[in-house]
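Engineer: give me the fold of what follows.
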Amino acid sequence: MTSDPAELTAAELSRQISSGELSSAEAVDAFLSRIASLDGRLHAFVDVYGDEARKVAASADRAIRQGRAIGPWHGVPIALKDLIEIEGRITTGGSAEWRNRRSDRTATIARRLLNRGMIFLGKTQTVEFAMGGWGTNQHMGTPWNPWDQATARTPGGSSSGSGVAVAARMSPWAIGTDTGGSVRLPAAFCGITGLKVTSGRISSYGVMPLSPTLDTVGPMARTAEDTALLYSLLEGIDPLDRATWGTPRSDVLAGLKGGVEGLRLARIHRDEREGVDEEVLAAYDASLECLAKLGADIIGLPLPFRFNACFSPQDAITKAEAYALFGHLANDPTTALGDLVRERILSGRNLSAQDYLVAMCQREKLGQEMQAAMIDVDALLTPTTETPARTLHDLDESYAASRFTKFVNTFDMCALAVPNGYTRHGLPTSLQIVCKSFAEDLALRIGHAFQLVTGWHHKAPMVDTVRARST
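Structural biologist: Predicted structure coming up:
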């Protein structure tokens, strides 16, 4: 048993706060103290709601003592990516141009968490407009990956601050968004668990968009169990988001402990192993062996295309939609946009309507081929990233971090990233569990079974001695 509430998972916090063993005030103080101690170096938060969080925690404790608890999550803290609108609060979208932009509405997901009595610790850093997978931000600052005390490394993006905050125990869990890997990449580089959901599962109303066709909101936590719990709080039909209308509900908690015996899990083709770091591959192969020992059938899956074949339609859709949303800022040379992000947005300027529609058709065609290939497969297992977190000083951002993540968005599938090892230098590696659309319950079930017999998700970075930031 730990005496530090910041070391507890969200599920453990809920149980202890509900039972009175731990007060919400004690939990919130523990996380705020950790933020105060570490975030000057880690830079995971763009804004911290300290005074308000403490007041809400005190109110939650009174309600719980008086038998007026809203539910099991009353008094449990959480962090939100700085794309999620809260009326009256600053939402920058990671852009220095919008440092003073106040939200005029509250996102549905934020309202759902508030209605459960949860407490917002603050907003976490993001790549500008969520347009980047490495986690860098030229003007607002790049979060420090806590797994390397000496060298600045990629935290993963675009949900960089959420990944760092959860890994460094500055929040028990957090909300991210994922357009091409933006939940799973920081989960992988920071050694935590992250879920990319099917479009329509979780409302995007009040969440600043990048590509409305591809954007999804996703939970980030230390464990598959916490991820499943947070997902269950967020999902559901929203009258304000048409994409959720008619989406079937799923009870991910009911089958979470179902195990993997008898499941058909596909491994990547040998050609997809080319260019992947040796230690990443070793952890991947060990994960396959682990799941096989649990009773899963590990099989080959011949695909009619390589994963990078999905880049062209995905990029065209993202660039066209991003330019429609932010082109007016990128076209103005006086705006305080990062150089790389401005370039990425402007790359959509010359895409025609025909280019866009062709990309949408390519997406549909490839998606049908993928669906046919996986018809008898429960999940496809891949590394989440090609390498562990890379050093920032020699990072080539023209090379995408999303080789194994982007196709999931292209085909509107779901996927869970879970830690599956550490390199000889102590950097996390990650396994991606890819399932068909609306099969989040299965992805979480596989991830939970894996974590029941492995301990990678319990390991924490030694962040107390992280050196002062040099980037």
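Engineer: hey, let's count contacts and neighbours off CA atoms from now on
Structural biologist: Noted.
Engineer: break down the stretch 51-200 of the chain into its helices, ranges please.
Structural biologist: With helices called from DSSP state H, counting those that start in this stretch, the stretch 51-200 of the chain shows them at 108-115, 160-167, 184-190.
Engineer: who touches the second one?
Structural biologist: Which is helix 160-167. 42-45, 79-81, 124-127, 135, 142-146, 155-156, 171-176, 183, 186-187, 190-192, 220-222, 460-461 (CA atoms under 8 Å, 6 or more residues apart in numbering).
Engineer: so who does the most centrally placed residue in the chain touch?
Structural biologist: Nearest to the mean C-alpha position of the chain, by CA atoms, centre = their mean, lies residue 183 at 2.1 Å. Residue 183 makes contact with 157-159, 163, 176-177, 194-196, 218-220, according to CA under 8 Å, 6+ apart.
Engineer: distance of residue 292 relative to residue 230?
Structural biologist: Residue 292 sits 28 Å away from residue 230, going by CA to CA, to the nearest Å.
Engineer: before we compare anything, build this one as well:
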Amino acid sequence: MNMPKQISEMLAAPAHAEQPTTRQFTRRDLLSVVRAAAVAPVVAAPAMSVAQAASTDTSNELIYMSATKLASLIRAGKVSASEAVEAYIARQLSVNDELNAVVMNSYARARKEAAAADKAGARGDWMGPLHGVPMTIKDSLDTEGVITTGATYGRQQHIPKQDATVVARVRKAGAILLGKTNTPEFTLGGLAGINAASNLLYGSSHNPYDMTRSTSGSSGGAGAIVAAGGAAFDIGSDWGGSIRGPAHNNGIAGIKPTSIRVPRTGHIVDYGGLFDLWQQLGPMTRRVEDLSLITPIIAGPDYRDASCAPVPWADPAAVNLKKLKVAFFASNGVSETDDDVKNTVIQAAKWMEGVAASVTEDLPKAILQDLYDARTKLTNADGWAFYKRMAAKWGTQNFSPSVGERMKTLTPISTADTVAAWDAADDAKSRMLGWIQKYDVLLCPVAGKAAEVIDRPASAARPNAYTWSYTGAFNSTGWPVVVVRCGTSADGKLPIGIQIVAAPWREDICLAVASFLESKSGGWKKPPI
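Structural biologist: This is a model prediction of the structure:
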């Protein structure tokens, strides 16, 4: 998409120490962007230009290498799309009985598409940067011709007539769908809430590092199968931590892009309404380089999601780590956080001390508390009537027991109190923007612990009121966040990720820092399954 040069330069400005003088641009400039984009097809080719960087992944095992590396091998004729698809299908068949991560497969179609991709490649007709790369997709995203339930009874045989926008874009770039991954009902409630990927239709998914542990949610099936080498990547959704929690629990990389960068069209909880800016879609991968490859492919307006903005994508490779001002905190002071998590964040901060301009421990506790309080009031404002509306829309009469129990304890608040909570959230967001002006990037926990046991007593289903306080704050602000594995639990078994947070539209900074930390920690590690 062509944009006025001055807008592109300003929005893609380099990091803190290199910020240029702010340029002036007119309403006419902005209108020219919209008019130019409006003539494009709704689910056109990738909305952002994608420069395919050379892979730095050293893995030589086909099912464990990055999507970036696999795509380059396919293009070089060293691996065929059919070989890749067969390898990933075999892996899914060998592990999914235990993981219960893939809940619907599309193997027959995948084999046909792989054969067609190989014929096209032989002619030099490459579809795009993901040509022949096998993927899975979270079951809350529509997939044309493949059952997509959203984990609710009313859609148990629902076959969408078209792909969600993000699915259409990665398929247009050459990716091949192998199946759908488990999620809680409507991504918001399940047998164990969003602590695990569980629902009445398919049951619970299991963590590949310890089958008794949670995958987290709501993109838990996605996190588990990617970690186990059953897909090159998945696309998840994040309303309060649903990409980041599974990335942390399953030891992979995931990104929640800036709010309104990626269209939500075709997701079961899509766009509009009070919670509009909280929801974002993003890729989940084993390696950070794949986040940099896939995110710009799925970004940009589709002219259905009315909030989606045509903001340029800045190259993470252009970020100068030596000029970054880094903030970190190892605990937010309200969520119970164990030493394993704290030590992982502290170690990441120490690694950054060797390359960054400054590293400062700084906790905006009061602002984070205000964001959490406002978010809680808004989430519960209508007593979860919004959930009942979704169930009614799809004809679901028996929905998640955890949601039913929650509804019994909630009393809707007044319109005046809802608006007041909205005002409080916006005020806290503004104060948070003021705080981040001192820094370029923030490092902090994803959760207070590594993956917890799935089968906990009902009274302990929500043991800590602030379980999602680390992640939900950045849905409220809309800021971009990348999660990458930086540590391991003291017993040597469970992965621990950290959040890398930047101001709006600065995914390039998040990804550059994540890539560096991945190089220090080793990032994803092969699970025992």
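Engineer: for the helices of the stretch 51-200 of the first structure, which one sits closest to residue 65 of the first structure?
Structural biologist: helix 108-115 (18.6 Å; CA to CA).
Engineer: tell me which residues of the closest one are tucked away?
Structural biologist: 108-110, 113 (16 or more other CA atoms under 10 Å).
Engineer: out of those, who's nearest residue 303 of the first structure?
Structural biologist: After measuring the buried residues of helix 108-115 of the first structure against residue 303 of the first structure - CA to CA - the closest member comes out as residue 109, at 36.1 Å.
Engineer: ok so, going back, distance to residue 348 of the first structure added to the helices of the stretch 51-200 of the first structure, as TSV?
Structural biologist: Output for the helices of the stretch 51-200 of the first structure, formatted as TSV (distance: least, CA to CA, whole Å):
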stretch	distance to residue 348 of the first structure
helix 108-115	29
helix 160-167	24
helix 184-190	24
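Engineer: which one of the ones you listed lies nearest to residue 92 of the first structure?
Structural biologist: helix 160-167 (13.4 Å).
Engineer: what's the mean gap between the closest one and the aligned bit of the second structure?
Structural biologist: Comparison of helix 160-167 of the first structure with the second structure after fitting gives an average deviation of 0.6 Å (mean CA distance after the TM-score superposition for the first structure).
Engineer: what's around the equivalent of residue 449 of the first structure over in the second structure, how many residues?
Structural biologist: Superposed on the second structure with TM-score structural alignment, residue 449 of the first structure falls opposite residue 516. Counted by other CA atoms under 10 Å, the residues lying close to residue 516 of the second structure total 17.
Engineer: repeat that for residue 241 of the first structure.
Structural biologist: 15.
Engineer: residue in the second structure matching it?
Structural biologist: Here residue 241 of the first structure is matched to residue 305 in the second structure, going by TM-score structural alignment.
Engineer: still on that earlier bit, so which of the helices of the stretch 51-200 of the first structure is nearest residue 330 of the first structure?
Structural biologist: Nearest of the helices of the stretch 51-200 of the first structure (CA to CA): helix 160-167, 22.4 Å.
Engineer: the closest one aligns to what range in the second structure?
Structural biologist: Using TM-score structural alignment, helix 160-167 of the first structure corresponds to residues 220-227 of the second structure.
Engineer: let's verify the match of residue 241 of the first structure: helix, strand, or coil?
Structural biologist: coil (DSSP: H, G, I helix; E, B strand; the rest coil).
Engineer: isn't it right next to residue 261, touching?
Structural biologist: No - using CA atoms under 8 Å, residue 305 of the second structure is not in contact with residue 261, being 10.4 Å away.
Engineer: picking up where we left off before, just the buried subset of the contacts of helix 160-167 of the first structure, please.
Structural biologist: For the contacts of helix 160-167 of the first structure, buried by 16+ other CA under 10 Å: 42-45, 79-81, 124-127, 135, 142-146, 155-156, 171-176, 183, 186-187, 190-192, 220-222, 460-461.
Engineer: distance of the most far-flung residue of the first structure relative to its centre from residue 24 of the first structure?
Structural biologist: Distance from the centre of the first structure peaks at residue 66, with 36.1 Å (CA atoms, centre = their mean). Noted for residue 66 of the first structure: a distance of 14 Å to residue 24 of the first structure, by CA to CA.
Engineer: cool, residue 335 of the first structure as well?
Structural biologist: 42 Å.
Engineer: show me which of these two is the more surrounded one.
Structural biologist: More neighbours surround residue 24 than the other of residue 335 of the first structure and residue 24, with 32 against 15 (other CA under 10 Å).
Engineer: now the strands for the second structure?
Structural biologist: 102-105, 134-138, 176-181, 191-194, 198-199, 203-204, 233-238, 253-256, 280-285, 325-328, 358-361, 441-445, 481-488, 495-501 (DSSP state E).
Engineer: need the winner for burial among the ones you listed.
Structural biologist: For the strands of the second structure, average neighbour numbers computed from mean count of other CA atoms under 10 Å are highest in strand 253-256, which has a mean of 33.
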